[in-house]
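Novice: Sequence first, then the predicted structure, then my questions.
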Amino acid sequence: MQDLGLLQAWGMWFDNVQVNQHTIYGISILGLGRVGKVVSFIAGMTVILDIIGPDRIRQFGSRHKRFEPFRSRTYMKIVIAVSLLGLIICAMIFMANRDAGPSEGASAAVGAILLAGMVLFIAPGVARAMTQVLAKGLENQAWERAIRWSAVILLAVGFHFDLLAS
């Protein structure tokens, strides 16, 4: 595997040499191609946003400005699902570590329960903050323009690396 510069990689690509096994400044070209596909997909989401329409998106944002996750039935369903998943994971960890000794298996199970509890405690605040920021942004028409221009740039960069890795 050879480390290439960007122009050198494009030169090899134009000469019909497969460059996806090489690196650009230490970063795998194949990995850059995969990231390019994801970035292109994210940039393409602006088309979906245009189909939905900015007015509907702004209405959605203004409706969810006062999002109260603790009063939400959906949140309670998520809490129950995550709690059950946490219990299943604890049981699996306990069963996997029972040969290692009771103290290690028990501490792993307790650690998993504590981690699940922390996630459930922090998640509503994070969800509320993200919803409020998104709602404020969706009400701003200048933000739309920034999203569209960012999408154009992301699409060009993503397509660039995706094409180079092909």
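Specialist: Perfect, thanks for sending it.

Novice: okay, CA-based contacts and neighbour counts for the rest of this
Specialist: Noted.

Novice: Tell me where this protein has strands.
Specialist: 3-4, 23-24, 27-28 (DSSP state E).

Novice: How are the helices of this protein distributed by residue range?
Specialist: Using DSSP state H, the helices of the chain run over residues 6-14, 29-52, 54-63, 73-96, 102-138, 141-165.

Novice: quick one: buried residues of the longest one?
Specialist: This means helix 102-138. Across helix 102-138, burial judged by 16 or more other Cα atoms under 10 Å covers 105-106, 108-109, 112-113, 116-117, 120, 124, 128, 131-132, 134-135, 137-138.

Novice: related to what we said a few turns ago, tell me which of the strands of the chain sits most buried.
Specialist: Mean neighbours per residue, mean count of other Cα atoms under 10 Å, is largest over the strands of the chain for strand 23-24, with a mean of 19.

Novice: contacting residues around that one?
Specialist: 1-6, 9, 29 (Cα atoms under 8 Å, 6 or more residues apart in numbering).

Novice: second one coming, line it up with the first:
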Amino acid sequence: MADISYLDAWGMWLDGRSTLGHDLLGLPLLWWGRFGKILSFVSGATVVVDLVGPEKLSRYGERLARFMARKPSRNTFVVGLLTGGAVVLVAEPIGVPWPVEFVLGTTLGGAAGLLAFRLGSALQDPELPMATRWVSLGLFVLGFHFDLLAS
């Protein structure tokens, strides 16, 4: 597959030619489109926040903070292990080399384990619903962009 630049991809799209079968930054545009669809789906988090409500989210945050504080090192390890495993499961079918999978899984797994501590506090923040709406808008725009580019 031919590796094309970002501007070349948009040029092809604007000319009405398919970008599928080409690579962008070493990844097939088919996968960029799939990531776009996933980001667009995740942007629906606003709906979850609105349906659940800020009060319930705050209670969930208190529970998560207590859970993570109970046995911090073990719980952080479990969250990190689950996240790292998910990264490997997603990266394997794409054909990512195993050293890159290992680094991504370890890095993202460790970050997720540490962020679980912060998530408990964040869920208790009264500004969370508004911040979630803005983040969801950004994810939707980014996801739609890559989905459109790969069409």
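Specialist: Structure received. Bear in mind that the values here come from a model prediction, so they are computed numbers and not experimental data.

Novice: How alike are these chains, TM-score-wise?
Specialist: Overlay of the two chains. TM-score (TM-score structural alignment, normalised by the length of the second structure): 0.61; 111 aligned residues with a Cα RMSD of 2.6 Å.

Novice: Tabulate the strands of the first structure (JSON lines), appending distance to His160 of the first structure.
Specialist: As requested, the strands of the first structure are exported to JSON lines (distance: least, Cα to Cα, whole Å):
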{"stretch": "strand 3-4", "distance to His160 of the first structure": "16"}
{"stretch": "strand 23-24", "distance to His160 of the first structure": "13"}
{"stretch": "strand 27-28", "distance to His160 of the first structure": "14"}
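
Novice: check contacts around the most centrally placed residue in the second structure.
Specialist: Nearest residue to the geometric centre of the second structure (Cα atoms, centre = their mean): Leu39, 6.7 Å. Leu39 of the second structure sits next to 139-140, 142-144 when contact means Cα under 8 Å, 6+ apart.

Novice: got a winner among these for most neighbours?
Specialist: Counting neighbours by other Cα atoms under 10 Å, the top entry in these is Gly143, with 24 neighbours.

Novice: any idea what sits nearest that one, other than its immediate chain neighbours?
Specialist: Gly36 (3.6 Å; Cα to Cα, 6 or more residues apart in numbering).

Novice: What count of nearby residues applies to the one you found?
Specialist: 24.

Novice: before we move on, what about Phe94 of the first structure?
Specialist: Around Phe94 of the first structure there are 22 other residues, counting by other Cα under 10 Å.

Novice: That one against Val110, yeah?
Specialist: No. Using Cα atoms under 8 Å, Phe94 of the first structure is not in contact with Val110, being 9.4 Å away.

Novice: Between those two, which contacts overlap?
Specialist: Here Phe94 of the first structure and Val110 share no contacting residue, scored by Cα under 8 Å, 6+ apart.

Novice: just to revisit the earlier point, can you add distance to Gln21 of the first structure and give the helices of the first structure back as JSON lines?
Specialist: Formatted as JSON lines, these follow (distance: least, Cα to Cα, whole Å):
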{"stretch": "helix 6-14", "distance to Gln21 of the first structure": "11"}
{"stretch": "helix 29-52", "distance to Gln21 of the first structure": "7"}
{"stretch": "helix 54-63", "distance to Gln21 of the first structure": "42"}
{"stretch": "helix 73-96", "distance to Gln21 of the first structure": "38"}
{"stretch": "helix 102-138", "distance to Gln21 of the first structure": "39"}
{"stretch": "helix 141-165", "distance to Gln21 of the first structure": "9"}
